[in-house]
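Asker: no sequence on this one, just coordinates:
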C-alpha cells in the first residue's frame, strides 16, 4: 500500500489544469486563491514570487514552486514591477514586448473543498524546489515531458497531459518529503517503519475494527511506543487517524461512485447506515447524500 498515492487519491477531485504563459518584461500577474493546489515551473528566463507576507523569492530556469493550498501570490519579472493582470479563464497566454522573455508552465489541482489530508495540511504555503544539477532527476524529466506536450500538442496530448500532471504532483511531494526525512511530521512518518506499518494497515483495511493493541502488533512495537511515535509524526492517535481516513475514503467514494450508502458504510467500517451518516455529518457538516449531490458541481480553476 502506497500511503502517499492513497492520500492524494483520496482528496483529488476533478481534472488538473495547466497552461504555458509567455511574458516580456515588465510584467506582473496575480494568482488568487484556488480551491486546491497550484504550481509554477520556469521554463525560460526568470521571475520573482511575491507572497502577501514575507520576502520575494527568486525563481530561475527549471525551478518548481508549489502551493499546496493554492495560496494567493504574485509573479513578477522584478520585485519593482507592478501587478497588471490577474489569472482568470480565457486570458491571453502570450503577451509580446521588448523586454526579456519569461516562459512559465502553470497549473492547478482541484482538491477536496471541505476536508484535506493532514499530510498536506502540515506543508508550508510555498514549496520551492530549485533546479540544481543532480537534484530530483525524475521530477525534472516529468517537467520536460509536460512542457513539451503543452508547447507542441500532438496526437494523444489530451490523454498525456492529465497523467503527467498527476505524476508531477506526486514527484513534487516525494521530493519535498525526501528532503525533510529527518524532520518530525509526515516526512518522519514515511521514514518510521512502525508508523508506516500502521498507516499501511489502516489504508489497506479501513473497514476493520482496529484496536490499539492490534495496530501495535502490526507495527511490532509496544502500545506506548506506537502512541508516542504516531503522535510525533502523524500528529494524532492511531484510532483518530483511522476515523479520519475512513471519512476521507467515504468522501471519495461519494464523489466518484454510485455505491449505495449502506454498502459504502460497511466499506469504511460502520455496521449501519445511520451510524455512518452521523459520523460523516459530524466531520463534513453535510449528510452523505447531500455531500454527494453538492460535489457533482465542479469548481472552475484558472491557471
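Answerer: Now that the structure is in, tell me what you want to look at. These numbers come from a predicted model, not from an experiment.

Asker: can we go C-alpha only for contacts and neighbour counts from here?
Answerer: Noted.

Asker: can you give me the strands for the stretch 1-150 of the chain?
Answerer: Taking DSSP state E, counting those that start in this stretch as the criterion, the stretch 1-150 of the chain carries its strands at 17-24, 28-31, 36-44, 47-50, 57-59, 64-67, 73-76, 85-86, 101-110, 127-129.

Asker: need the ones you listed in CSV with distance to residue 143 and mean neighbour count, can you?
Answerer: Listed next are the strands of the stretch 1-150 of the chain as CSV, based on distance: least, Cα to Cα, whole Å; neighbours: other Cα atoms under 10 Å:
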stretch, distance to residue 143, mean neighbour count
strand 17-24, 12, 19
strand 28-31, 21, 20
strand 36-44, 8, 23
strand 47-50, 18, 21
strand 57-59, 15, 19
strand 64-67, 9, 23
strand 73-76, 19, 22
strand 85-86, 24, 14
strand 101-110, 9, 22
strand 127-129, 12, 18
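
Asker: next up, a structure to set beside the first:
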C-alpha cells in the first residue's frame, strides 16, 4: 500500500482543471480561490507570483519552475509585481481544460495554471503539514522526474494533437505526485509527515493501517509492525504523525468511509465492516460525530 497515493486518493473529489495561458507583457492575473490546491507550471518565459496574504513576498518564476499552493487561496501572477491586476481568472470549470491568450507588445510567457479538487473540509494531516506555497525551481537541476513530467506536459500542450483531452488530465495528476515527492526529497532535516514517511518503522505501521483499516488494531500490534516496543512506538508515532496511533486509525477509518460513500454504492453495513465497526449503528454514530451528518445524508450530498 502506497500511503501517499492513498492519502491523495482519499481527498480527491473531482478531476483536475487547468488552463494554458499564453501572455505577452504587460499582464496580470488575479486567480480566484479554488476548492482544493492550486498549481502553476512555467513552460516558457518568466513571471512573478504574488502569494496569498501572509504567505511571503513576491518571487520570480522561470521556465521549468513549478509552484504548488496548498489551500488554493486567491493570488496574483504577473509579468512584474508592479503591474496592476487587470484580469480576474477563474480557470476551467468542472475538471476541464481551457486556453487563455493575453495580447501585448512585451515578452511572452506560457504557463499552465490549474487546480486539484481536494476535500479541504477535512484535510489529511499530510496536506496540512505542507508549506502554504511550494516553489520548485528548475535552476537547481534537481528532481529529474518532475522536470521530465513538465517537459512531456509542455510538449503535449504545445501541439494539441488528437487524444490530448485523454492524455493531459492524467499527466496533470502525475504532476501532483511528482510535486509532493520533490517536496519530500527536499526536506534536508525532515519533520512531521516527511519524517514519518521516511521512517522505516513508522511508515510500516502507517501502511498497515491504510491496508487494513477494518482490522482490530492495538498499539502493541502496530508497534510490532514497526519493530518497536509499545511505549517507544507510541511516542515516536505521536511525535512524527502529530497524534496517537489509535487516534490516527480512527481518522483514517472515517476518511476511508467517506471515500466509500462518495465512490461506491456499498450498503452501510458493508462500509461499516470494511472500516472496523461491528455494527451499522456504531459506524453511523461515529461517522456523524466526525462529519456532522449521518452516512446516508453524506452520500446524498455527493449524489452517490
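Answerer: Structure received. For clarity, every value in this text was computed on a predicted model and none was experimentally measured.

Asker: still on that earlier bit, so which of the strands of the stretch 1-150 of the first structure gets nearest residue 152 of the first structure?
Answerer: strand 17-24 (10.6 Å; Cα to Cα).

Asker: that closest one: how far from the chain's middle?
Answerer: 21 Å (Cα atoms, centre = their mean, to the nearest Å).

Asker: so what corresponds to residue 142 of the first structure in the second structure?
Answerer: Structural alignment (TM-score structural alignment) places residue 142 of the first structure against residue 149 in the second structure.

Asker: next, the contact list for its match, please.
Answerer: If a contact means Cα atoms under 8 Å, 6 or more residues apart in numbering, then residue 149 of the second structure has 171, 174, 175, 178 as its contacts.

Asker: one step back: reformat the strands of the stretch 1-150 of the first structure as TSV; add distance to residue 189 of the first structure.
Answerer: Listed next are the strands of the stretch 1-150 of the first structure as TSV, based on distance: least, Cα to Cα, whole Å:
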stretch	distance to residue 189 of the first structure
strand 17-24	30
strand 28-31	32
strand 36-44	22
strand 47-50	31
strand 57-59	29
strand 64-67	21
strand 73-76	30
strand 85-86	38
strand 101-110	24
strand 127-129	19
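
Asker: show me the one of these that comes nearest residue 253 of the first structure.
Answerer: Nearest of these (Cα to Cα): strand 101-110, 16.3 Å.

Asker: what span of the second structure is the closest one aligned with?
Answerer: Going by TM-score structural alignment, strand 101-110 of the first structure sits over residues 108-117 in the second structure.

Asker: ok, back up a step: now the contacts of residue 149 of the second structure: which count as buried?
Answerer: Taking 16 or more other Cα atoms under 10 Å as the criterion, what is buried in these is 175, 178.

Asker: which of the contacts of residue 149 of the second structure does the first structure keep?
Answerer: Contacts from these that recur in the first structure, judged by both residues aligned by TM-score structural alignment, their matches' Cα atoms under 8 Å, are 171, 174, 175.

Asker: these two touch, right, the first one and residue 154?
Answerer: The one in question is residue 171 of the second structure. No. Using Cα atoms under 8 Å, residue 171 of the second structure is not in contact with residue 154, being 10.4 Å away.

Asker: read off where the lengthiest helix in the first structure ends up in the second structure.
Answerer: The longest helix of the first structure (DSSP state H) is helix 157-179. Helix 157-179 of the first structure corresponds to residues 164-186 of the second structure when matched by TM-score structural alignment.
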